[in-house]
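J.: generate coordinates for the sequence data below:
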Amino acid sequence: MLTIASIKFNGTIPPTFVEECHLSNLNLNGNQLEGSLSPSILNCRGLEVLDLGNNKINDTFPHWLGSLPQLQVLVLKSNQMHGSLHEHSSKSNPCFSKIQIFDLSSNYFSGPLPVRYIESFKAIIDYKKNGTTKSYMGVDDKYFNSGFYTYSIGIVIKGQDVELVKIFTMWMIIDLSNNMFEGGIPKVIGKLSLLKGLNLSHNNLNGGIPTSIGNLTSLEWLDLSSNRLSGTIPNRLTDLAFLTSLNVSENQLHGQIPQGKQFNTFGNDSYEGNKGLCGFPVSKGCNIIEPPPPNVLEKDGSKSNIAFGWKVVLIGYGCGVVFGMAMGYVVFQIGKPKWLVMNLVENQHEKRRRRKSKNGNHRNGQRKI
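T.: Below is the predicted model of the structure:
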């Protein structure tokens, strides 16, 4: 075991590791180391933990580390590493078959997520189904349920930086956050049934959230925030009984948020930044037709009175039109009944006689004065 962590050493990583190297843990975290990692580290065939996080390493991904047969923890976070993992994933065979913690966060990696590496994480896939060893991180099967290992690393758990003084043998974590990965989340990630934590936040991932994530029945925290994911949140995620932390904020998701079980415990901050999401716990409801806004004048009742008056006018107008049409039909289609015509003529003559009588009386009165 070699631990030279947080001492602020600068310079380069040792270019040569001697043959028959017996290191099981190499921890150089928190220094100012630069340069690249020498392939001579493959001489350390028993290496289980490699922690080079929080340095200034400027290099592409060291794909050849996948051939270390006992490597279980790889931490390269917070460096200046770059390039595509997809380009190199076919060059290492076998690759990372015993890996349990794979932390490449806060670098400049780009391209699609490394599907072949994910398929090769046999220790995170149910070992009973794959026939792999039952020994994890130096702990035999008889201590499997309660074993700790003496190694310590710093990782992000549920959005918080945590220093694990002793690594629990069953920690299975993938952290590829704060990079420039693009493309979709591969469905094959749903095969990692023993995974405890998955962080793919702050990348350029697009497409939908695969329903296969619902197969990760051991998952305790899932962070997919700050990407360009679209579509709906799969209802199958409600089957993740151990999920205590979910963050899908700052994406382009829409539709109803799954309800029930542990989803009832997640707050609004898990979903903020997705304008299309609706349902608990966000304020936007789903499939609700909102009533039109009330008229301002209805506050004092005057608007409702005016509306009522117009209704009466419209009803009367409608009745008048119907009556007129009916009378027109009678007059012009049935034959202009004489009684109706005579009544109209007599009424007109009577009105003229009354007007003449009034006018005559008015003139006589003026002459007498």
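
J.: only C-alpha atoms from now on, for both contacts and neighbour counts.
T.: Noted.

J.: S40: neighbour count?
T.: 14 (other C-alpha atoms under 10 Å).

J.: correct me if wrong: it contacts C21.
T.: No. Assessed by C-alpha atoms under 8 Å, S40 is found out of contact with C21, at 9.9 Å.

J.: in the helix or strand harbouring G324, what counts as buried?
T.: For G324, the element it lies in under DSSP states H and E is helix 302-329. Buried residues in helix 302-329, defined by neighbour count with 16 or more other C-alpha atoms under 10 Å: none.

J.: touching, L47 and S24? I think so.
T.: Yes. In this structure L47 lies within contact range of S24 using C-alpha under 8 Å: 4.0 Å.

J.: ok, the two, which is more surrounded?
T.: L47 (22 against 19).

J.: and the more buried one, what does it touch?
T.: 22-26, 68, 70-71 (C-alpha atoms under 8 Å, 6 or more residues apart in numbering).

J.: tell me which of the residues you listed is nearest to G183?
T.: Nearest to G183 out of the contacts of L47 is L71 (C-alpha to C-alpha; 28.1 Å).

J.: once you drop chain neighbours, what's closest to that closest one?
T.: E48 (4.1 Å; C-alpha to C-alpha, 6 or more residues apart in numbering).

J.: right, and that neighbour touches Q70 too?
T.: Yes. Assessed by C-alpha under 8 Å, E48 is found in contact with Q70 at 5.2 Å.

J.: could you find the closest non-adjacent residue to S36?
T.: Going by C-alpha to C-alpha, 6+ apart, S36 has D59 as its nearest residue, at 5.5 Å.

J.: quick check, that neighbour in contact with G35.
T.: Yes. With contact defined as C-alpha under 8 Å, D59 reaches G35; the gap is 7.0 Å.

J.: here is the second sequence; please produce its structure so I can put it next to the first one:
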Amino acid sequence: MTSSVYQIFNTYYTCRLMTTFKGSFSQNLLTTPMDQFSRNYQLYYLDISFNSNIGGISWSICNESLLQSLSLSHNKLTGIIPRCLSNLSSLQVLDLQMNKFYGTLPCTFSKKSLLGTLNFNGNQFEGLLPKSASNCTDLEFLNLGNNQIEDTFPPWLQTLPYLEILVLQANKLHGPIPSLKTKHPFRSLVSFYISSNKFIGPIPKAYIQNFEAMKNVVQDEVGNSLQEYMETPIMNATYTDSVTVTMKAISMTLNKIPTNFVSIDLSGNKFEGEIPNVIGELHALRGLNLSHNRLSGPIPQSMGNLTNLESLDLSSNILIGRIPTELTDLNFLEVLNLSHNHLVGEIPQGKQFNTFFNDSYEGNLGLCGVQLSMKCNNGREQHSPSSPTLWREEKFGFGWKPVARGYGCGMVFGGGMGCCGLLIGKPQWLVRRVGGQLNKKVKKKTRMRTHENCSRMN
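T.: Predicted coordinates for the structure are as follows:
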């Protein structure tokens, strides 16, 4: 199909004499600049995704007062987004992901907005997150990932009652996660992706406690598996929600997110402190990634309650203690990564743990078990290295007590051998050296005694 979008629209309008139009031209390799959209009829929705369209978005698109869905994703579009797009009162879906748009995000979202899907993933947007987006109270899907947005975590996200998917990954967001200021925030959230930013401070325990939708296990109504969702493209432009996630050690794109796909990704930040125990209340979780942070303390035993978990990544932190045996109850766990921590003790065995190999545990000097080359010594109690000194002792395999014992034994053995040498007269150089010193001492004492006796006689 080589005709331009402009030609197609005009041919369709001339032949059918219609005053409204619903069009989908996705995956047709169209190469028409967007500024050629000048028509005399109204659009309800427009989908020209997965093509090679170039240019920018014409401001004339803002005249489409009946436009409900606009999907221009996966093209080569560039330029600044017309600010008027955020004022279209009928617009419910705005999908501009995977293009080359730049500048700041629209900041004039109307209080009458009906937006349910807003996807700007994979562009070059910068600046702050628009506070006016809090007016989009119907928003269910928000993806601003893989841009250059530099801001703190926006508190206004707490005010979106129907938000299900939140993607802010791979930006320049920084600072601590703010405290909650609203009642029942994020109660509908099922996917929370804020990885590869510069967030600091503890993991927001209060947020996790309010993730009500993640606590309830929901079965997929149509029975489709995750693989089926990944392979089947969504052609219906009325709700084009997709997201790229890292799960089961693989980065993948979900064209349509299943209702039972529940996951959290906080990796690649600077979160510190212990993992909250309340995370074990999120029974619907399928994927949990807390890797590449500064988390410390033990792995919570409550994670054994995440019976639907398929992927768990806690690698590259400072976690200590033993691996909880409760994790063996995770019957659906397919990927486990606990590498590069300070874990110790014997690795649990049984069920899914029998399927994990050495790379799941490497970089933990105190771990032992059949999965590793280091076998466990049941008679020796193992402890987590609580200080740099103890950590060095764990690293080299011995501490100050064995050294003291060796030093004492060496002194006793050396003294005994010296006495034996003097008694048998060998080696002669030692006898002469020691004997000479003894003779000098004896002669000195004899002279002193003789001098004392002479003094008394006088």
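
J.: what's the TM-score here?
T.: In this superposition the chains share a TM-score of 0.72, using TM-score structural alignment, normalised by the length of the first structure; 276 aligned residues with a C-alpha RMSD of 1.8 Å.

J.: show me the contacts for the most centrally placed residue in the second structure.
T.: Central residue of the second structure (C-alpha atoms, centre = their mean): S267, 1.7 Å from the mean position. Under the criterion of C-alpha under 8 Å, 6+ apart, the neighbours of S267 of the second structure are 194-196, 289-293.

J.: with respect to V217 of the second structure, which of the residues you listed is nearest?
T.: N289 (19.3 Å).

J.: which position in the first structure pairs with the closest one?
T.: In the first structure, the residue matched to N289 of the second structure (TM-score structural alignment) is N199.

J.: doesn't S226 make contact with its match?
T.: No. Taking contacts as C-alpha under 8 Å, N199 of the first structure lies outside contact range of S226: 11.1 Å.

J.: now for those two: what residues contact both?
T.: Counting by C-alpha under 8 Å, 6+ apart, nothing touches both N199 of the first structure and S226.

J.: one step back: tell me how many other residues surround the residue nearest to S36 of the first structure.
T.: 15.

J.: same thing with R352 of the first structure?
T.: 11.

J.: next, K122 of the first structure: secondary structure please.
T.: When classified by DSSP: H, G, I helix; E, B strand; the rest coil, K122 of the first structure comes out as coil.

J.: quick one, what contacts the counterpart of it in the second structure?
T.: The equivalent of K122 of the first structure in the second structure is E212 (alignment by TM-score structural alignment). E212 of the second structure makes contact with 186-189, according to C-alpha under 8 Å, 6+ apart.

J.: for the residues you listed, give me a markdown table that also has distance to N378 of the second structure, neighbour count and secondary structure.
T.: Shown next, in a markdown table, are the contacts of E212 of the second structure (distance: C-alpha to C-alpha, whole Å; neighbours: other C-alpha atoms under 10 Å; DSSP: H, G, I helix; E, B strand; the rest coil):
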| residue | distance to N378 of the second structure | neighbour count | secondary structure |
| --- | --- | --- | --- |
| F186 | 47 | 26 | coil |
| R187 | 47 | 22 | coil |
| S188 | 48 | 19 | coil |
| L189 | 45 | 23 | coil |
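
J.: about what we covered before: give me the neighbour count for the residue nearest to L71 of the first structure.
T.: Neighbour tally, E48 of the first structure, other C-alpha under 10 Å: 23.

J.: aligned partner of it in the second structure?
T.: E48 of the first structure maps onto E140 in the second structure, by TM-score structural alignment.

J.: in the second structure, what stretch matches the helix holding G324 of the first structure?
T.: Helix 302-329 of the first structure covers no residues of the second structure once aligned (TM-score structural alignment).

J.: please compute how far that helix lies from its chain's middle.
T.: 55 Å (C-alpha atoms, centre = their mean, to the nearest Å).

J.: tell me the first helix or strand C-terminal of that helix.
T.: According to DSSP H and E, the helix or strand after helix 302-329 of the first structure is helix 338-368.

J.: sorry, back to before: quick one: the match of N289 of the second structure from S110 of the first structure, how far?
T.: Counting by C-alpha to C-alpha, to the nearest Å, the gap from N199 of the first structure to S110 of the first structure is 16 Å.

J.: more neighbours: which of those two?
T.: Per other C-alpha under 10 Å, whichever of N199 of the first structure and S110 has more neighbours is N199, with 23 against 18.

J.: show me the contacts for the more buried one.
T.: 174-177, 222-224.

J.: that one and K128 of the first structure, how far apart?
T.: Counting by C-alpha to C-alpha, the gap from N199 of the first structure to K128 of the first structure is 25 Å.

J.: equivalent analysis for N247 of the first structure, please.
T.: Taking C-alpha to C-alpha, one finds N247 of the first structure at 31 Å from K128 of the first structure.

J.: higher neighbour count, these two?
T.: Each of N247 of the first structure and K128 has its neighbours counted (other C-alpha under 10 Å); N247 has more, 22 against 10.

J.: my guess is that one contacts S225. True?
T.: Yes. N247 of the first structure lies in contact with S225 (C-alpha under 8 Å); the separation is 5.6 Å.

J.: quick one, what contacts the corresponding residue of the first structure for T325 of the second structure?
T.: Structural correspondence for T325 of the second structure with respect to the first structure (TM-score structural alignment): N235. Contact partners of N235 of the first structure, counting by C-alpha under 8 Å, 6+ apart, are P258.
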